[in-house]
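Undergrad: For reference, the sequence and a predicted model appear below.
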Amino acid sequence: MPHLPEHLLAGYRNFMNGRYLTESGRYRELAREGQAPETMIVACCDSRSAPEAIFDAGPGELFVLRNVGNLVPPYEPDGEFHSTSAALEFAVQSLKVKNIVVMGHGRCGGIRAALDTNSAPLSPGDFIGKWMSLIAPAAETVSASTFMTATERQTALERISIRYSLANLRTFPCVSILEGKGRLSLHGAWFDISTGELWVMNKDTGDFERPVLE
C-alpha cells in the first residue's frame, strides 16, 4: 500500500517525466548554488490561488509564504512563535528579496469567516478566529455597511485586508528601512478565481486596477 495518495504519486510521475526532465539543469543549479528569488509572495492557503501557477513561475523564482487570508501580523518581538514573521525575516534579511507582493483572492474563506461573526469556531482553539481578528476593525466597519451586498462586502474586505498587511509589513524595521532606501518594494494584488483576472494595487491611490497586458 503506498504511503502517499495515489493521485499525488501520479502527479509526481508526471512531474519527473515532464517539468523536471526539461528543467533538471535548473534544479541541479539551485541545489548547488542555493536559491536567490527576487520576489516574495504572501498568499492565501486556498488551493485555488497558487502563486506559482498564476505567475507561471519556474523553480527558484518565487519565495512563497501562504497562510489563511494572506495576512501579515504587526512586528511583535515577544519571544512567541511567529511563522509568518520568521518567513518574512528570512526573505528580507537572508535572501534579500527586492519585492514583496501581498496577493489576496476572491471568495476567500478566511475573509468570509472574519465577516461572519456569528459563526461557531471550528475547534475549541478557534485558531482561525484568532488569526482573522488581525483585521477585525475593518471587518466590523465593512459588515455594518447596509449599502453593499454580501458579495460586495466580501470583495471589499479582501482588498482592504491587503492594505492592512502592507501597513503591518512596514512595522518591521528590516522592511521599512530597506523600503526607505529604495532597496525593497511592496506591492498589493488581488486574484479573481472565477475569471482569472489579476488586479494590482495602485501605490498612490490604493485602488485596484487591471494591468494592461500586451
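TA: Alright, I've got the coordinates.

Undergrad: all contacts plus neighbour counts: C-alpha atoms, from now on.
TA: Fine.

Undergrad: Next, V101: secondary structure please.
TA: strand (DSSP: H, G, I helix; E, B strand; the rest coil).

Undergrad: my bad, should have said G11
TA: helix.

Undergrad: Give me the number of neighbouring residues for it.
TA: By the criterion of other Cα atoms under 10 Å, G11 has 11 neighbours.

Undergrad: Please report how far it lies from Y20.
TA: Using Cα to Cα, to the nearest Å, G11 is found at 12 Å from Y20.

Undergrad: again with R163
TA: Counting by Cα to Cα - R163 and Y20 are separated by 37 Å.

Undergrad: Below is an additional structure, to be compared with the one above:
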Amino acid sequence: MGLPAALVDGYASFRSGRYAAEQERYHRLGEGSQKPKVMIIACCDSRAAPETIFDAGPGEMFVVRNVANLVPPYTPDGGHHATSAALEFAVMSLGVKHIVVMGHGRCGGIRAAVQDSSPLTHTDFIGSWMRAIKDVTRIVPREAGVNEETHERHIERASIEHSLANLRTFPWIRMKENRKELSLHGVWFDISLGELHAYEEDGAEWDAVKG
C-alpha cells in the first residue's frame, strides 16, 4: 500500500505553497545546521501542534512530543530515555535559550491516569508512562462541586508544574538556569477556544496570554 492520499496531497500543497515561498530558507537550513533558540516539550495529541500554535517556521523550534507532554526526572541509569536524550541534545549541543513544557485541555493521557477505569491505565506502556501522574493526582484532590472536566484541567496544569520541577533535577539545566543562560516556561493550550495560558512561577498562577 502506498502513502495515504491525504499525505500525498498535503505534500503537494507544501511543495507549491510554503516550500516555494521559503525555498531559500530551506536551502540554508539544509546546507547548514539547526540553531533553534526554543525547545518545546508537547503532547502527541494531533490537535495541539506547537508549530501551528506558535506559527513557527522551519528551524525555529526544537520539538519533542510524547504522551501527556511529560518530563521524567534525571535518571541516568542506562535505560531508554528519549525525552531526556532530547533535552540533553537541545541544551548541551544546540544551546537552546528556552524550554517550554506545553500541555493542553482534554488530554487523553491525563484522563487515563485520573480515571482508573480507563482501558489504558494498566497497559504495557501508557500505564507505566503515566504512573508519575498518580503522584500529581494525590496532591491535587478533587474539590467539592468541581466537575470532571475542570478537575482534569487542574491535573493537566499541575502536571506541567511537576515537569518544570523535574527539569530542574537535570544538573546542566539547573546550572544554566542559575547562570541566566536558560529559562523554563509552562503553557497550557485550550483546544476549543484556541487560548494559551502561561504559568507564572513567582505567583504560582496561570494567566491567559494576550495574542
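TA: Right, received. Where do you want to start? Note that the coordinates shown come from a computational prediction; the quantities given were computed from them, not determined experimentally.

Undergrad: TM-score them against each other, please.
TA: For this chain pair, the superposition-based TM-score is 0.96 by TM-score structural alignment, normalised by the length of structure 2; 211 aligned residues with a Cα RMSD of 1.4 Å.

Undergrad: of R163 and Y20 of structure 1, who's got more company?
TA: R163 (19 against 16).

Undergrad: now the more buried one, nearest residue through space, not along the chain?
TA: G188 (7.3 Å; Cα to Cα, 6 or more residues apart in numbering).

Undergrad: counterpart of that neighbour in structure 2?
TA: For G188 of structure 1, the aligned position in structure 2 is G186, judged by TM-score structural alignment.

Undergrad: what helices or strands is the helix or strand encompassing that match leaning on?
TA: Counting by DSSP states H and E, the element that carries G186 of structure 2 is strand 183-190. Applying 3 or more Cα pairs under 8 Å, 6 or more residues apart in numbering; DSSP states H and E, one finds that strand 183-190 of structure 2 contacts strand 98-104, helix 148-167, strand 195-200.

Undergrad: repeat that for 6 Å
TA: strand 98-104, strand 195-200 (3 or more Cα pairs under 6 Å, 6 or more residues apart in numbering; DSSP states H and E).

Undergrad: Give the aligned equivalent of G203 of structure 2 in structure 1.
TA: So G203 of structure 2 corresponds to T205, using TM-score structural alignment.

Undergrad: how much space between the most centrally placed residue in structure 1 and L157 of structure 1?
TA: With distances taken as Cα atoms, centre = their mean, A43 lies nearest the centre of structure 1, 1.4 Å away. To L157 of structure 1, A43 of structure 1 is 15 Å away according to Cα to Cα.

Undergrad: Enumerate every residue touching V100 of structure 2.
TA: I40, L184, H185, G186 (Cα atoms under 6 Å, 6 or more residues apart in numbering).

Undergrad: List just the nearest of these to D135 of structure 2.
TA: Closest approach between these and D135 of structure 2, by Cα to Cα: G186, at 18.8 Å.

Undergrad: so that closest one makes contact with E201?
TA: No - look at G186 of structure 2 against E201 with Cα atoms under 6 Å: they stay out of range, at 8.9 Å.

Undergrad: Neighbour count for these two, which is higher?
TA: Neighbours were counted for G186 of structure 2 and for E201 using other Cα under 10 Å; G186 has more, 23 against 13.

Undergrad: what secondary structure does V96 of structure 2 sit in?
TA: With three-state DSSP as the criterion, V96 of structure 2 reads coil.

Undergrad: and the helices and strands packed on strand 183-190 of structure 2, which is most packed in?
TA: Highest mean neighbour count among those (mean count of other Cα atoms under 10 Å): strand 98-104, with a mean of 24.

Undergrad: tell me the angle of that strand relative to strand 183-190?
TA: Strand 98-104 of structure 2 runs at 20 degrees relative to strand 183-190, counting by axes from the mean of the first three to the mean of the last three Cα atoms, to 10 degrees.

Undergrad: Tell me the first helix or strand C-terminal of strand 98-104 of structure 2.
TA: helix 108-114.

Undergrad: corresponding residues in structure 1 for whichever helix or strand comes after that following helix?
TA: As assigned by DSSP H and E, the chain's next helix or strand after helix 108-114 of structure 2 is helix 126-129. Using TM-score structural alignment, helix 126-129 of structure 2 corresponds to residues 128-131 of structure 1.

Undergrad: V187 of structure 2 and T150 of structure 2, how far apart?
TA: Counting by Cα to Cα, the gap from V187 of structure 2 to T150 of structure 2 is 17 Å.

Undergrad: Compare neighbour counts for the two and give me the winner.
TA: A count of neighbours by other Cα under 10 Å puts V187 above the other of V187 of structure 2 and T150, at 22 against 14.

Undergrad: surely the more buried one meets E195?
TA: No - V187 of structure 2 is beyond contact range of E195, at 10.3 Å (criterion: Cα under 6 Å).

Undergrad: now the contacts of V100 of structure 2 in TSV, with distance to V96 of structure 2?
TA: As requested, these are exported to TSV (distance: Cα to Cα, whole Å):
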residue	distance to V96 of structure 2
I40	10
L184	11
H185	13
G186	16
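
Undergrad: Of those residues, which is the nearest to F89 of structure 2?
TA: I40 (13.0 Å).

Undergrad: So what's the residue count around the closest one?
TA: 21.

Undergrad: you'd agree it is in a strand?
TA: Yes - membership of I40 of structure 2 in a strand is supported by three-state DSSP.
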